[in-house]
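In: Curious how this folds, go ahead:
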Amino acid sequence: MRSGRIERTTAETAIVVEVDLDGTGQYRVSTGIGFLDHMVEQFSRHSLIDVTMTVDGDLHVDQHHTTEDSALTLGQAIAQALGDKGGIARYGTAYSPMDETLARVALDISGRPYLVWRAGFTQEKLGEWDTELIEHWFHSVAQTAGLTLHCELLYGQNNHHICEALYKGFARAMRQAVEIDPRKGGAVPSTKGQLGG
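Out: This is a model prediction of the structure:
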């Protein structure tokens, strides 16, 4: 079973994240930020990665630490579940339409964290979540999961649709990338024999 469990406790947050890469998209998410919960649930459902995430964060300060640390911990759990990455497809790409919006997400589980972000929002909040934190969430999960991650809004107007299209695109690209390709015979998908570094 390709699963991971990470506990992260600091003066700002206490987090437990569990993932199962070979799941069915089951989730239990509680971050204290409703719209962030909704997006992590979308990620789980559309990637088929089971996610359990509980966060006790310093929301009386602001939402930054909860957003950042939950993404860092999710990325760590994914990296743990991937192990040496033997046999995975490695790459994933998804176009994600939602009504008037179209997003494109492409990624490589390269072990070399990098985010290209070509998206934006015209309102400051979705629900109670600060939209400036959305890019930071993707940056943080890419950092600890070891993803080269490209997120692009091709067009769209509704901010809810834009955010959801990006998360669903990320989910579907991850679903492709973490799949085991039986033709690889368990080999690490790199001519170097390892991913990262």
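In: rest of the way, CA atoms for contacts and neighbours
Out: Fine.
In: what's the closest residue to Arg175 other than its chain neighbours in contact with, if anything?
Out: The spatially closest residue to Arg175, leaving aside those adjacent along the chain, is Ser47, at 4.5 Å (CA to CA, 6 or more residues apart in numbering). Residues near Ser47 by CA atoms under 8 Å, 6 or more residues apart in numbering: 25, 171-175.
In: Likewise for Gly34?
Out: Residues in contact with Gly34 (CA under 8 Å, 6+ apart) are 127-129.
In: Let me have these in TSV, extended by secondary structure, distance to Cys163 and neighbour count.
Out: Below are those laid out as TSV (DSSP: H, G, I helix; E, B strand; the rest coil; distance: CA to CA, whole Å; neighbours: other CA atoms under 10 Å):
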residue	secondary structure	distance to Cys163	neighbour count
Gly127	coil	12	12
Glu128	coil	14	12
Trp129	strand	11	18
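In: From the contact counts, what lies against the helix or strand hosting Arg175?
Out: Using DSSP states H and E, the element containing Arg175 is helix 159-178. Helix 159-178 sits against helix 34-47, strand 91-98, strand 101-108, strand 148-155, with contacts defined as 3 or more CA pairs under 8 Å, 6 or more residues apart in numbering; DSSP states H and E.
In: to compare against the first, here's another:
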Amino acid sequence: MQTTRTAKQHRKTAETDIQIELVVDGSGVSQIDTGVPFFDHMLTLFSKHGLFDLKVKVVGDIEVDYHHTVEDTGIVLGQCFREALGNKAGITRYGFWLLPMDETLAEVALDLSGRAFLSYHAPERVEAIGGINRFSYQLVEEFLRAFSSSLLATLHVEIRRGRDAHHMAEAIFKGLARALDVATRHDPRVTGIPSTKEVL
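Out: Take a look at the predicted model:
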């Protein structure tokens, strides 16, 4: 009988104070409060579409900008997945998702390899998202870099087509959730660690 994979992390710096609780084998229930409304939206749909139960509470220096909050949340979320997955015995390891959202088509592929690497391709000079409290689209890449580095995963993300900044960001977070759900699943055919090195 497989046990539920969970993790809890708390990271406090001079710039952010972050608490995250994760259930990998969840149902997509979330409580998200980062102080950044658009980022809350992205993490909520990440939880929903990956079927991860997620609690996130962040107090960050958002009066400066959103960079530290977004990057550091990526770090802590990656740590949570790494803790919850343990030695990764029995998992699928690889995940891929091609996700459409209106005019946008996002491709996400990942390998829970134990090696941190991000390849990211998206349109440059994309407009900021939102009204008064605008969210810089470039922060999506910063989140992905922090997340893949902390999780020790190889992550490839590409916007094959897209114009609307909101759609592109949302397609990436949804695609990441779906690909990660695939990669973290237990495969009954896998015995031990899914690597000829016998360690990930």
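In: Just flag the most distant two among the contacts of Ser47 of the first structure.
Out: Gly25 and Ala173 (14.2 Å; CA to CA).
In: The two: which has the busier surroundings?
Out: The neighbour comparison of Gly25 of the first structure against Ala173 (other CA atoms under 10 Å) goes to Ala173, with 26 against 19.
In: whereabouts in the second structure does stretch 137-148 of the first structure align?
Out: Using TM-score structural alignment, stretch 137-148 of the first structure lines up with residues 143-154 of the second structure.
In: chain center to the matching stretch: distance?
Out: Distance of stretch 143-154 of the second structure from the chain centroid (CA atoms, centre = their mean, to the nearest Å) equals 8 Å.
In: Then stretch 84-103 of the first structure?
Out: Centroid separation for stretch 84-103 of the first structure versus its chain: 11 Å, with CA atoms, centre = their mean.
In: List the buried residues in it.
Out: Residues of stretch 84-103 of the first structure classed as buried by neighbour count (16 or more other CA atoms under 10 Å): 85-98, 101-103.
In: For it, measure first residue to last.
Out: 30 Å (CA to CA, to the nearest Å).
In: okay, that stretch sits on what stretch of the second structure?
Out: Using TM-score structural alignment, stretch 84-103 of the first structure pairs with 87-106 in the second structure.
In: again, but for stretch 169-178 of the first structure
Out: Under TM-score structural alignment, the match for stretch 169-178 of the first structure in the second structure covers residues 175-184.
In: Which residue of the second structure is paired with the residue nearest to Arg175 of the first structure in the alignment?
Out: Checking with TM-score structural alignment, Ser47 of the first structure has Gly50 as its match.
In: cool, Val116 of the first structure as well?
Out: With TM-score structural alignment as the criterion, Val116 of the first structure pairs with Ser119.
In: give me every residue that touches that match.
Out: Applying CA under 8 Å, 6+ apart, the residues contacting Ser119 of the second structure are 155-157.
In: Now tabulate those in TSV and tack on neighbour count.
Out: What follows is these, written out as TSV (neighbours: other CA atoms under 10 Å):
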residue	neighbour count
Leu155	25
His156	19
Val157	22
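In: which of those are also in contact in the first structure?
Out: Retained in the first structure (both residues aligned by TM-score structural alignment, their matches' CA atoms under 8 Å) from the contacts of Ser119 of the second structure: 155-157.
In: quick one, what contacts the closest residue to Asp102 of the second structure other than its chain neighbours?
Out: Excluding the flanking residues, the one nearest Asp102 of the second structure by CA to CA, 6+ apart is His167, at 7.5 Å. Neighbouring residues of His167 of the second structure by CA under 8 Å, 6+ apart: 101-102, 104.
In: can I get those in JSON lines with distance to Gly162 of the second structure?
Out: Converted to JSON lines, these look like this (distance: CA to CA, whole Å):
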{"residue": "Met101", "distance to Gly162 of the second structure": "9"}
{"residue": "Asp102", "distance to Gly162 of the second structure": "9"}
{"residue": "Thr104", "distance to Gly162 of the second structure": "4"}
